[in-house]
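Asker: this one's sequence-less:
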């Protein structure tokens, strides 16, 4: 069975779908809750009407008995008062005669009609009506159910949004990984092609004997050696990044002095740092306390930071490597007078294959893995890295590594 890879277009469509889909159950749930609450209100009104009807019927029966035993006429208002005694203040009573004319009670309907009953007065049928003038008891009866629905809906909405957000983050991560893979493949191909093409031209030239003298032969061999070192560095960066990303990089921790780490880093870069146009300053005291670290890894950190400084400075380079103690950590600081970084670049500079200045990256070797490797190694040492930089004002990278316990 062939498994087809999802294209970026499909991933973006899926991401958009994950953003829109949660609204469907939320709308349906809101509609269900609204209908359920309306049903609760209707049921509460029905119960109120039924209870009021029974109470009103009992009250009119009592009034009717009172009228048959009472000597003398009774006013409609007295009849209304006798009916009201059976209800709480949320109910008002009106009485109308056989023709529908109002004889007692409010002139206008004071609320919603909830019950009515007939009573005989002076051999004529009169009608008593019960009006709900205050719906707060009805609302209080529904309020508890509303709280249940509200909390249930809130929890369900949070759960749906959380699941959708998690799925969206996963899809977005896959999209970024897809784009990163394409970028990394293109970058790697470009960086490998350049030295390979140079080496091929030089090898063909030497094979055909197209050189004038021993001096030119030595020059061609030096170029071959330089390009070979460049390929070796690229390959080492790829392997280191891959091992760190998969958690397979082996660290050997032991107490190491700061000057030892700095000197091993400088041994690899001495020709570049001592080249014309480069002013390099080393400020690392031998008296600094040791750190518990993997020496080769921290050497790689300093080499990558120094190479980054060399890459992003102009013709007049001023680079400084310092080390100092800061409480319970040792701080390595690499400063330069290069192009500097914006706030956005400072946030992205440690991402794999990211290069702050694309013009400089095209004119100089590198695939954008150096600082990503630096961050991974520093994190493995339970340290941290800080950047102080402004555009066109250089940059200072500070690496904090915990001191070795005495």
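Answerer: Received it, and whenever you're ready, just let me know what you need. Because the structure is a prediction, the values reported are computed rather than measured.
Asker: Please count neighbours and contacts with C-alpha atoms only from this point.
Answerer: Fine.
Asker: where do the strands sit along the stretch 201-350 of the chain?
Answerer: 254-256, 278-283, 291-293, 317-326, 329-336 (DSSP state E, counting those that start in this stretch).
Asker: can you tell me which of those strands comes nearest to residue 27?
Answerer: Taking C-alpha to C-alpha, strand 329-336 is the member of the strands of the stretch 201-350 of the chain nearest to residue 27, at 54.7 Å.
Asker: need the strands of the stretch 201-350 of the chain in a markdown table with distance to residue 372 and mean neighbour count, can you?
Answerer: What follows is the strands of the stretch 201-350 of the chain, written out as a markdown table (distance: least, C-alpha to C-alpha, whole Å; neighbours: other C-alpha atoms under 10 Å):
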| stretch | distance to residue 372 | mean neighbour count |
| --- | --- | --- |
| strand 254-256 | 23 | 16 |
| strand 278-283 | 24 | 15 |
| strand 291-293 | 19 | 21 |
| strand 317-326 | 20 | 19 |
| strand 329-336 | 16 | 23 |
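Asker: Now render the ones you listed as CSV, adding distance to residue 385.
Answerer: Below are the strands of the stretch 201-350 of the chain laid out as CSV (distance: least, C-alpha to C-alpha, whole Å):
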stretch, distance to residue 385
strand 254-256, 19
strand 278-283, 19
strand 291-293, 15
strand 317-326, 13
strand 329-336, 9
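Asker: separation between the closest residue to residue 119 other than its chain neighbours and residue 264?
Answerer: Excluding the flanking residues, the one nearest residue 119 by C-alpha to C-alpha, 6 or more residues apart in numbering is residue 126, at 5.2 Å. Here the criterion is C-alpha to C-alpha, to the nearest Å. By it, residue 126 lies 111 Å from residue 264.
Asker: Comparing those two, which residue is more hemmed in?
Answerer: For residue 126 versus residue 264, neighbours defined as other C-alpha atoms under 10 Å are more numerous around residue 126 (21 against 17).
Asker: Put this next to the previous one:
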């Protein structure tokens, strides 16, 4: 304890200084408030009383002012009797008499018709103004009353009033300074008695907060400080006993909940979330530190209903809910001591796979149904109808052959897609000349494009003529993209194969001037069997798998693909082939 005394003393001095500063601030504020109130009230009362006195004097002068009396003599006599300046002013503003000016000086005085107190007195009967005097030279308080002969005005200099105010302020300041010295002396004595036990309690509580549960307050003081010391002592003993048990339980609980693949949310009896594992935070997008109110949980009716039943003491059966675009299996169980536990299992990947499988089966069945129906129908006709001419039989046979070829293309594309997705096919990259590979890939579609009147152009950029990719994959990518572009471009249109270099690699682009794709369809054009216009695509002979194959081929090279389009103005599809770092 000896080594703690020097440490506690400066801190006690800090508290004493704060108490002294607080007392000084309180006295200073009180002094300023008293001075301001006293100054305001004194000024108000004196000015009000002075205005009333001057008003009475002016009215007395008005009564004494008769036509039989000389105005200047009357003003001199009234000014001597009242001790204030008296001025008699005609209705047109001429000064008829003034107690501070003789007959010779009256003629030199300015016309008073525009003086504020004169204007107000002529209009309302009584006028009051405080302003500098143009004739006397100092600030004066004027009170004027309307009289039969014009205006009777009485005025007094404000310097005497201001002197009273100044003396009052000085006396208040002196009294305030004495009060501050006395208050600081008393505060110094009080702060010493308060700061020492408070400083010791502060050091003990800081030690407890830092984890030193062996510290106990040694002081024994009367009143609230002594009660506080006893409470701190009891608190330290309870903390030491409880923290050991809580530490073990906390570590076990955290390890269990964080090891789960399910999301776990624990709610206490006061409807506060007291524990959330990392999986639940991710699934429910919770960011608040625990504990927090259950109102911060997602406002979903099934979740709130299950939580309400569990808090009421009833377990709920597992049900599926949708939260933030995910499908979750929700189970709620009550806790023995009150509260509830929510368990959340993410079913999104499983449901996504089920949807993919269901869509794939439906799409394959739909794509094969039409050609199979055609083949079966025409084959049955060929077998049963002996009246067909040779030309009709050849025509039916060609139809059967065309639909069989279509089914073969679908099956081949499915096999290629399955081989790429399963990882059984891996690209064998080498240097590929873009122009040469594109020419080979578009050879088969040249006749179709010429027949439709669509111009084909291959124009790689000078700095991007060679790709580091699998040659077969590049040809298949170009072939599928160009075939798709020609299929959806009307006569007179153009399809161009170009390249451009970027920091990531080389972009291979196929741009057409066709019908374009609406914005809502763009994100899904690379899905299997997805068609913007199903009927038109099937009539044109597409399988619905070309763009899906292209995407998987490009991604197998570590690249990516995206589409840009505007309805009526064509479509551009770009595929990135990363470059191989040298060395």
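Answerer: Looks like it arrived, so ask away. Here the structure is a predicted model, which is why all the values come from computation and not from measurement.
Asker: The residue nearest to residue 119 of structure 1 belongs to a helix?
Answerer: No: counting by DSSP: H, G, I helix; E, B strand; the rest coil, residue 126 of structure 1 falls outside a helix, being strand.
Asker: what residues are up against the residue nearest to residue 465 of structure 2 when sequence neighbours are not counted?
Answerer: Leaving aside its sequence neighbours, residue 465 of structure 2 sits nearest to residue 434 (C-alpha to C-alpha, 6+ apart; 5.5 Å). Listed by C-alpha atoms under 8 Å, 6 or more residues apart in numbering, the contact set of residue 434 of structure 2 reads 460, 465, 466, 467.
Asker: could you redo the last one with a cut-off of 10 Å?
Answerer: By C-alpha atoms under 10 Å, 6 or more residues apart in numbering, the contact list for residue 434 of structure 2 reads 458-461, 464-468, 471, 474-475, 478, 497-499, 508.
Asker: Is it correct that residue 388 of structure 1 is in contact with residue 396?
Answerer: Yes: judged on C-alpha atoms under 10 Å, residue 388 of structure 1 makes contact with residue 396 at a distance of 5.2 Å.
Asker: Quickly list what's touching both of these two.
Answerer: Jointly contacting residue 388 of structure 1 and residue 396 under the rule C-alpha under 10 Å, 6+ apart are 335, 340.
Asker: Name the residues of stretch 400-410 of structure 2 that are buried.
Answerer: Within stretch 400-410 of structure 2, the residues scored as buried using 16 or more other C-alpha atoms under 10 Å are 400, 402, 403, 404, 406, 407, 409, 410.
Asker: Repeat that for stretch 153-163 of structure 1.
Answerer: So stretch 153-163 of structure 1, judged by 16+ other C-alpha under 10 Å, has buried residues 153, 157, 160, 161.
Asker: out of the residues you listed, who's nearest residue 169 of structure 1?
Answerer: Residue 169 of structure 1 has its nearest neighbour among the buried residues of stretch 153-163 of structure 1 in residue 161, at 11.8 Å by C-alpha to C-alpha.
Asker: mind checking what the closest one lines up with in structure 2?
Answerer: Superposed on structure 2 with TM-score structural alignment, residue 161 of structure 1 falls opposite residue 280.
Asker: Quick check: closest non-adjacent residue to that match.
Answerer: In this structure, residue 280 of structure 2 finds its nearest non-sequential neighbour in residue 263, 3.9 Å apart by C-alpha to C-alpha, 6+ apart.
Asker: which SS state does residue 371 of structure 1 fall under?
Answerer: helix.
Asker: And it? What does it align with in structure 2?
Answerer: Using TM-score structural alignment, residue 371 of structure 1 lines up with residue 547 in structure 2.
Asker: right, and the helix or strand after the helix or strand containing residue 66 of structure 1?
Answerer: If you go by DSSP states H and E, residue 66 of structure 1 is part of helix 23-69. Note on helix 23-69 of structure 1: by DSSP H and E, the next helix or strand toward the C-terminus is helix 76-84.
Asker: helices or strands up against the next helix or strand after that following helix?
Answerer: Downstream of helix 76-84 of structure 1, the next assigned helix or strand under DSSP H and E is strand 91-96. For strand 91-96 of structure 1, the elements it packs on are helix 76-84, strand 102-104, strand 112-121, strand 124-132, judged by 3 or more C-alpha pairs under 10 Å, 6 or more residues apart in numbering; DSSP states H and E.
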